[in-house]
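**Student:** okay, sequence plus prediction incoming.
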Amino acid sequence: MIPGKPALWTPRKGSYQLREDDGIYYRDPNAAAYGDHPMEAAVVSVMKMNSPSSHGHIDLFACGSTLGNLLRFVRGVDHSFRMLVEVVGNTVHLIRRENSPKEQIIGVRGFGHVFTEENTTWEKDVTGSNSHQRIMRYRFDGLDMMVRFQGDGYVKLIDEEEHHHAPTAVGASPQPESLLLNALQALKIREEVRPTLEEALQTVTGGQIVPQDAMFDIKTRSINVKHRDTLGEELPRLWLAQVKRFILAHHTSGKFEDVEIQDVSENIEAWEADNQAALRRDGGADSDEESPEREGDNDLGEFTDDDSENFTACDETCGYCGRCATSLI
């Protein structure tokens, strides 16, 4: 559905008990829904909503996952990942690649999915939606890029009517030039050619454009880890997505109290200022260093910083459900 609309924040009042997450959760929901071409829906939506002259040339098309992995990489965070690189014309596409399009996150424990379902509503014009994907435009001092990310929901703004026709792309954007180029340069590449699979993408018109400053991100954590800086851990991702409203809901074995939305604009700005050195490290790279990956259309490469698999699992400090963190009380 284009443009679609995120779920509306409709919070429950007072304290309430929720059941634990018990559904099927895919590691990459976009690939699970459209495994042949996970990024096609995002590209088609941009083309349908904007004339070619309005979006101009795009150097790179990516998603929050691939850019998030690159951000962790340049910051020295130990985290295995893999992505495909496809060049179409002069645009590089970074495509998330898990072990399987329908790979599931096994052993999910916590209340994050159920909490989101209980406190947000898909409005009448987007009834039946499963997720809301947004496209943002960044400029990295010479690299024009579009980034897809998933929005948890939005809050109604007082001046919302003034924003209904505003573009979904955000004018302000992260600036460090060397973040992407140096990360790509340092990774290992495996070249590979894959056949094109024929399957038409079905699109419908519906929903309504929602301004970026109305978007929020949700995280739930056990009360046992309330002392941890959960917001600090999420700031790199919020910075990439330019989401400046954050909902952190603590629970006691699934019992939640009243929850408020935090404006984290200043936190994001402070994080960006504090991490300039890391974001700009190994400076001096320019777009010419991308030329090895730009030898013709439809060339595919695979970037990886580690050959090991990446699993999401419970551990003694994760804090999602609270059972594994009792020792931290």
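**Tutor:** Alright, I've got the coordinates.

**Student:** okay, CA-based contacts and neighbour counts for the rest of this
**Tutor:** Will do.

**Student:** what ranges do the strands span in the stretch 51-200 of the chain?
**Tutor:** Assignment of strands within the stretch 51-200 of the chain using DSSP state E, counting those that start in this stretch yields the ranges 60-63, 82-88, 91-96, 120-121, 133-139, 144-150, 153-154, 188-192.

**Student:** could those strands go into CSV alongside mean neighbour count and distance to Asn50?
**Tutor:** What follows is those, written out as CSV (neighbours: other Cα atoms under 10 Å; distance: least, Cα to Cα, whole Å):
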stretch, mean neighbour count, distance to Asn50
strand 60-63, 23, 15
strand 82-88, 21, 19
strand 91-96, 22, 17
strand 120-121, 18, 28
strand 133-139, 21, 12
strand 144-150, 19, 13
strand 153-154, 23, 23
strand 188-192, 14, 32
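
**Student:** adding distance to Gln242, write those strands out as a markdown table.
**Tutor:** Listed next are the strands of the stretch 51-200 of the chain as a markdown table, based on distance: least, Cα to Cα, whole Å:
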| stretch | distance to Gln242 |
| --- | --- |
| strand 60-63 | 13 |
| strand 82-88 | 22 |
| strand 91-96 | 19 |
| strand 120-121 | 20 |
| strand 133-139 | 9 |
| strand 144-150 | 10 |
| strand 153-154 | 13 |
| strand 188-192 | 29 |
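
**Student:** looking at the ones you listed, which is nearest to Gly232?
**Tutor:** Closest approach to Gly232 among those (Cα to Cα): strand 144-150, 19.6 Å.

**Student:** so which of the strands of the stretch 51-200 of the chain is nearest Val108?
**Tutor:** Among those, the nearest to Val108 by Cα to Cα is strand 144-150 (19.4 Å).

**Student:** that closest one - contacts with which helices or strands?
**Tutor:** Applying 3 or more Cα pairs under 8 Å, 6 or more residues apart in numbering; DSSP states H and E, one finds that strand 144-150 contacts strand 60-63, helix 64-74, strand 133-139.

**Student:** who's in contact with the first one?
**Tutor:** With Cα atoms under 8 Å, 6 or more residues apart in numbering as the test, strand 60-63 has contacts from 91-96, 143-149.

**Student:** show me which of these is closest to Thr116.
**Tutor:** Using Cα to Cα, Phe149 is the member of the contacts of strand 60-63 that lies nearest Thr116, at 16.9 Å.

**Student:** so that closest one is in contact with Ile135, correct?
**Tutor:** Yes: checked against Cα atoms under 8 Å, the pair Phe149 and Ile135 is within contact range at 6.6 Å.

**Student:** want to compare, so here's the second one:
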Amino acid sequence: MLKERCLKGLGEILAEIPLESIQPRDGLITTKVNITSLTSYNLLPKPRKTIVVPGSPPIWSPPKTPRKLKPDEGRYPIDANRFVFRHCPLEPVFRALSLTRPRMRLTDIDLVTDRRNLRLLLAFVAGKKNVFRIDAEQVHNTTLFTSWTPRAVCYFRGEDGYGHEFERAATRPPRGFRDSIAHHRVIRYRFGDVNLILRHEVDACTGSAEEIRRVMPTSETRVTPTGYTVLKGGAFVAPSRVVEIKTRPAGKLVRVSRATEQLWFSQTPVLGIGVYDGTGTFTKIVERDVSRTGVLKTWEENHQVQLKMLAALLRAVVELGRTSGWKRYALVASDETVKIFNLADQVGQGLPVDLRYLWE
């Protein structure tokens, strides 16, 4: 069923990359090089069609324990960017870059992607038999990966854990950002021989909200040709303050290993874990600096083969995109093969024309 939904809207097969054909190159360095934090933004509710740049994540402020919470219930967007920016989910990345780094050009960037896509492809090269799709677009020499999900929103019925409710209880939104639905951060680094820009969601940041309060949203606004508003405001937080939040049932070993892969790709240094019992009472909250304690480096060392295979796969896709003349296409992984399909509809989607100056 999922595979059928992944194929919806796709045309002919353009190429295939079998798992067995992906060979890690000797001497390839997969330690991230030249990590640079570029920009960030907050997404406001969909009807407002607005982002705030650089915005601010919520402030990490875990409650005293024990603390009883209700389970997650209601409607949540699966991918907030795709939910708000339906025609081009990567558009806010480039809108934010054009505001905070107006002189930056993207001619030397091989790939722009969400963190989720790299995790899916890493699982593929590791031999996990997951079916997934990634939409792609070629802009000059740069490949754009867009996350794809079967639907835009999901519904929780009080039986699916406490992740969203714990985030609310353990964070404080800075004044001026109380109606934000998500905060995203954009970083750049070299992975293997691929120069990439990566977007990832930020759950929270450590420290005081005072500097955020001093730089509130201003009256400086830009209205884009696509009908969105870009509002300048907030403050860009230091990389060392970024926090990922997780929850775990009591009785299970509280380990960072299950989250380390996610933290590694975005170089997120702090992990906050809420531990709850069968009644929904959070009995313990653990905060760990996984960067300072060497957890991220250890994970990297233990996954060199998979990371080298991932770097080889990314390079193969980038080169195919550059030399093939493809415009918009999709990667579908199943049966130990990544198949690349042409999109049946090439009109009305993709990167807005006015943003292509970033490659000039």
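**Tutor:** Looks like it arrived, so ask away. Note that the structure is predicted; figures quoted are calculated from it, not measured.

**Student:** any idea what the TM-score is?
**Tutor:** The TM-score (TM-score structural alignment, normalised by the length of the first structure) is 0.74; 269 aligned residues with a Cα RMSD of 2.8 Å.

**Student:** ok, back up a step: including distance to Ala7 of the first structure, could the contacts of strand 60-63 of the first structure go into TSV?
**Tutor:** TSV is the format used below for the contacts of strand 60-63 of the first structure (distance: Cα to Cα, whole Å):
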residue	distance to Ala7 of the first structure
Thr91	31
Val92	31
His93	28
Leu94	27
Ile95	26
Arg96	24
Leu143	32
Asp144	29
Met145	26
Met146	22
Val147	20
Arg148	17
Phe149	14
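
**Student:** where along the stretch 201-329 of the first structure do the helices fall?
**Tutor:** 230-241, 265-274, 276-279 (DSSP state H, counting those that start in this stretch).

**Student:** buried stuff in the second one?
**Tutor:** So the one you mean is helix 265-274 of the first structure. If you call a residue buried by 16 or more other Cα atoms under 10 Å, then helix 265-274 of the first structure has these buried ones: Ser265, Asn267, Ile268, Glu272.

**Student:** the third one and Gln242 of the first structure: what is the separation?
**Tutor:** Using Cα to Cα, to the nearest Å, Ile268 of the first structure is found at 8 Å from Gln242 of the first structure.

**Student:** Arg82 of the first structure maps to what in the second structure?
**Tutor:** Using TM-score structural alignment, the partner of Arg82 of the first structure in the second structure is Arg133.

**Student:** my guess is its match contacts Pro150, does it?
**Tutor:** No: taking contacts as Cα under 8 Å, Arg133 of the second structure lies outside contact range of Pro150: 9.3 Å.

**Student:** list residues touching both of the two?
**Tutor:** Joint contacts of Arg133 of the second structure and Pro150 (Cα under 8 Å, 6+ apart) are Cys6.

**Student:** tell me, what residue is most central in the second structure?
**Tutor:** The second structure has His200 as the residue nearest its centroid, 2.9 Å off, counting by Cα atoms, centre = their mean.

**Student:** what residue of the first structure takes the place of that residue?
**Tutor:** Aligned partner of His200 of the second structure by TM-score structural alignment: Phe149.

**Student:** please apply the same query to Ile187 of the second structure.
**Tutor:** Per TM-score structural alignment, Ile187 of the second structure is aligned with Met136.

**Student:** isn't that match right up against Gln150?
**Tutor:** No: using Cα under 8 Å, Met136 of the first structure is not in contact with Gln150, being 10.8 Å away.

**Student:** that older thread, and the helices and strands packed on strand 144-150 of the first structure: which comes nearest Pro3 of the first structure?
**Tutor:** Per Cα to Cα, nearest to Pro3 of the first structure of those: strand 133-139, 8.9 Å.

**Student:** helices or strands next to the closest one in the packing?
**Tutor:** helix 40-49, strand 144-150.

**Student:** pull the residues that contact the longest one.
**Tutor:** Taking contacts as Cα under 8 Å, 6+ apart, the residues outside helix 40-49 of the first structure that touch it are Ile2, Pro3, Gln133, Ile135, Arg148, Leu201.

**Student:** the equivalent of the last one over in the second structure: neighbour count?
**Tutor:** The reference is to Leu201 of the first structure. Using TM-score structural alignment, the equivalent of Leu201 of the first structure in the second structure is Tyr228. Residues contacting Tyr228 of the second structure under the criterion other Cα atoms under 10 Å number 18.

**Student:** for Glu123 of the first structure, which residues are in contact?
**Tutor:** Ala7, Leu8.

**Student:** tell me the contacts of the closest residue in space to Thr203 of the first structure that isn't next to it in sequence?
**Tutor:** Leaving aside its chain neighbours, Thr203 of the first structure sits nearest to Met1 (5.7 Å; criterion: Cα to Cα, 6 or more residues apart in numbering). Contact partners of Met1 of the first structure, counting by Cα under 8 Å, 6+ apart, are Thr203, Val204, Thr205, Gly206, Gly207.

**Student:** my read: the third one touches Pro3, true?
**Tutor:** What that stands for is Thr205 of the first structure. Yes: counting by Cα under 8 Å, Pro3 is a contact partner of Thr205 of the first structure at 6.8 Å.

**Student:** which one of those two has more residues nearby?
**Tutor:** Using other Cα under 10 Å, the more surrounded residue of Thr205 of the first structure and Pro3 is Pro3, with 20 against 10.

**Student:** which residues does the corresponding residue of the second structure for that one contact?
**Tutor:** Counting by TM-score structural alignment, Pro3 of the first structure corresponds to Pro54 in the second structure. Residues near Pro54 of the second structure by Cα under 8 Å, 6+ apart: Thr39, Ser40, Tyr41, Asn42, Ala96, Thr100, Lys232, Gly233, Gly234, Ala235, Phe236.

**Student:** 7 Å - rerun?
**Tutor:** By Cα atoms under 7 Å, 6 or more residues apart in numbering, Pro54 of the second structure lies in contact with Thr39, Ser40, Tyr41, Lys232, Gly233, Gly234, Ala235, Phe236.

**Student:** out of those residues, which end up buried?
**Tutor:** Neighbour-count burial (16+ other Cα under 10 Å) is assigned, among the contacts of Pro54 of the second structure, to Thr39, Ser40, Tyr41, Lys232, Gly233, Gly234, Ala235, Phe236.

**Student:** could you count how many residues lie near Leu97 of the second structure?
**Tutor:** Leu97 of the second structure is flanked by 21 other residues according to other Cα under 10 Å.

**Student:** okay then, goodbye and thanks.
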